[in-house]
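> This is the structure alone, sequence omitted:
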């Protein structure tokens, strides 16, 4: 029988006879302290191996040499049967570990599939949210563009209407300008005709001929005075032209219209309503300047 110490070194080989002769003495000579420590180790081992259903431990007793051949001390006070049961359980543990590993791998695969599904759903949800957001932005932008287009169209319409009004006003102004040009040309022709008549009147000494009929008195002027005023003395020379038919003191410089008689001065023009010569109604008068 071999005895192993706690350091794992081989003990001394004893023969069966020596074992029989010395076993009681060896067993009896064990230190109490060492036995108590070994008993504590046996209790711990039993507590640890309890879930594995180890065989019940018996208190140490004297055994025969034949039985001691089957019992090997391992330093943990385990018999060979206990070692075999532990080996069987350790051999069955890889199967259990394989089952656990397969289950763990299956759960890991299921978790991966779940995470992948959730990630796909989250991606789809984010894509839908982004699409709705972009559609809302596009709708808002389109409404803003439409509003600005309507404003620009209204501005263009107002500008077109204003342009048409300005064109119509310009055409009217141009038409009025042409009418004023025609009237100005007519007035200019009339003024030239009046100028020619004035020159003729000045050349003939007041524009009064002997063939004219007798005139009635106007404003206290008798016919004799009127006839005297009609008479032109060829020897008399007046530098200022014909005299006024009303006051007879100033030169006649105002032409009565529409009869066109040059017989009034500027002072008497405002107080006379009819022409002193032809007694026609005086509408207006024109002052003539002689050079």
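Right, received. Where do you want to start? Everything numeric in this text was worked out from a predicted model, so none of it was measured.
> hey, let's count contacts and neighbours off CA atoms from now on
Fine.
> Show me the helices in the chain, by range?
Along the chain, counting by DSSP state H, helices occupy 16-28, 32-48, 65-70, 80-203, 223-230, 266-269.
> taking the ones you listed together, which one is wrapped up most tightly?
Comparing these by mean neighbour count (mean count of other Cα atoms under 10 Å), helix 266-269 ranks first with a mean of 18.
> do you know how far residue 133 is from residue 139?
Distance from residue 133 to residue 139, counting by Cα to Cα, to the nearest Å: 10 Å.
> cool, and residue 81?
Residue 81 is 85 Å from residue 139, by Cα to Cα.
> second one coming, line it up with the first:
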């Protein structure tokens, strides 16, 4: 039995790109290959009947003791045999055509690699632009939110300052009203104490004059009653305007108890200190 090994080396290894690039290049270069083949066969109408490009002869192994015969190719590099047809040498033509095909494939592969790199760079730039635009929009939104929070904080601070001032005003007003109430309470207590002491003195005077009053007439009795009422109105408690009635009206804001009920509405200033009257309080001493 004889086994023959044929080695058909159409393209040199250094001109063959990797399978992925060759697959991409083949799809886009079919038209160019068609042009090359068309030009080749148009220039050589009989080339379709040419034998294979490279043919390696078979080396038959030396007979051995066994009945098996193996054909082994030579390990050394051998020169290509020339291909001739009708007396014409076509080896150089085939080599030129294959070199041109290799050059076309290499150029197309390089162009595809360049285009792919450019497309990748363009995609990277677009992606960076999209990311940058998104980040810019988010930063603008954050800045607007910060401005809104600043304005809100400023408004709250102004409100706090206003409330603090109002609190101070109300506190001072409360202290003033408390002082006024204390003064009125003190004046009222003094008036009540003076009234009680006057009643005690009047009671004691009535007891002393009880025996002498029996011999007098009724007219004398009425005269004594007028004297008693006149004595009841002391100069300190008499109205500073008319001087006849008892002072029962307290003027504000000077807090002087110096007018009677009849003179108070017609008086616009205190007769003691000449301060403008802002109000009056009637005090019932009975």
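Great, that's in hand. Predicted model only: the values in this text are computed from it and were never measured.
> Any idea what the TM-score is?
After superposition, the two chains reach a TM-score (TM-score structural alignment, normalised by the length of the second structure) of 0.45; 159 aligned residues with a Cα RMSD of 4.1 Å.
> re the thing from before, could you dump the helices of the first structure into TSV and include distance to residue 257 of the first structure?
Shown next, in TSV, are these (distance: least, Cα to Cα, whole Å):
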stretch	distance to residue 257 of the first structure
helix 16-28	177
helix 32-48	152
helix 65-70	172
helix 80-203	11
helix 223-230	20
helix 266-269	11
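> Contact partners for residue 101 of the second structure?
Contacts for residue 101 of the second structure (Cα atoms under 8 Å, 6 or more residues apart in numbering) come out as 33, 36.
> Quickly find the element holding it.
Per DSSP states H and E: residue 101 of the second structure is located in helix 91-208.
> how many other residues sit next to residue 199 of the second structure?
Residue 199 of the second structure has 13 neighbouring residues, counting by other Cα atoms under 10 Å.
> which element follows the helix holding residue 101 of the second structure toward the C-terminus?
helix 218-232.
> Just the buried residues of that following helix, please?
residue 232 (16 or more other Cα atoms under 10 Å).
> ok and that helix relative to helix 91-208, angle-wise?
Counting by axes from the mean of the first three to the mean of the last three Cα atoms, to 10 degrees, helix 218-232 of the second structure lies at 150 degrees to helix 91-208.
> Which SSE is immediately downstream of helix 218-232 of the second structure?
strand 249-252.
> For that following strand, name the packing helices and strands.
Strand 249-252 of the second structure sits against strand 257-259, strand 279-282, with contacts defined as 3 or more Cα pairs under 8 Å, 6 or more residues apart in numbering; DSSP states H and E.
> follow-up on the earlier one: select, out of the helices of the first structure, the one closest to residue 285 of the first structure.
For residue 285 of the first structure, the closest of these is helix 266-269, at 7.7 Å, according to Cα to Cα.
> Now do that closest one: which elements does it pack against?
Helix 266-269 of the first structure packs on no helix or strand, going by 3+ Cα pairs under 8 Å, 6+ apart.
> switch the cut-off to 10 Å
When contacts are defined as 3 or more Cα pairs under 10 Å, 6 or more residues apart in numbering; DSSP states H and E, helix 266-269 of the first structure sits against strand 254-257, strand 284-287.
> out of those strands, deepest packed?
It is strand 254-257: most buried of these by mean count of other Cα under 10 Å, with a mean of 22.
> list the helices and strands that strand packs on?
strand 261-264, helix 266-269, strand 284-287.
> Just tell me which of those ends up closest to residue 186 of the first structure.
strand 284-287 (16.5 Å).
> elements contacting the closest one?
By 3+ Cα pairs under 10 Å, 6+ apart, strand 284-287 of the first structure packs against strand 254-257, strand 261-264, helix 266-269.
> Try it again at 7 Å.
strand 254-257 (3 or more Cα pairs under 7 Å, 6 or more residues apart in numbering; DSSP states H and E).
> Now distance to residue 230 of the first structure too, for the helices and strands packed on helix 266-269 of the first structure, in TSV please.
Converted to TSV, these look like this (distance: least, Cα to Cα, whole Å):
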stretch	distance to residue 230 of the first structure
strand 254-257	17
strand 284-287	22
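> do you know which of the ones you listed lies nearest residue 165 of the first structure?
Short answer: strand 284-287, nearest of those by Cα to Cα, at 39.4 Å.
> Tell me which residues are up against that closest one.
Strand 284-287 of the first structure has contacts (Cα atoms under 7 Å, 6 or more residues apart in numbering) with 253, 254, 255, 256, 257.
> closest to residue 180 of the first structure among those?
Nearest to residue 180 of the first structure, judged by Cα to Cα, of those is residue 257 at 21.9 Å.
> what's the spacing between residue 269 of the first structure and residue 118 of the first structure?
114 Å.
> I should have written residue 202 of the first structure there, sorry.
In terms of Cα to Cα, residue 202 of the first structure sits 122 Å off from residue 118 of the first structure.
> who wins for proximity to residue 16 of the first structure among the helices and strands packed on helix 266-269 of the first structure?
Closest among those, using Cα to Cα: strand 284-287, at 179.9 Å.
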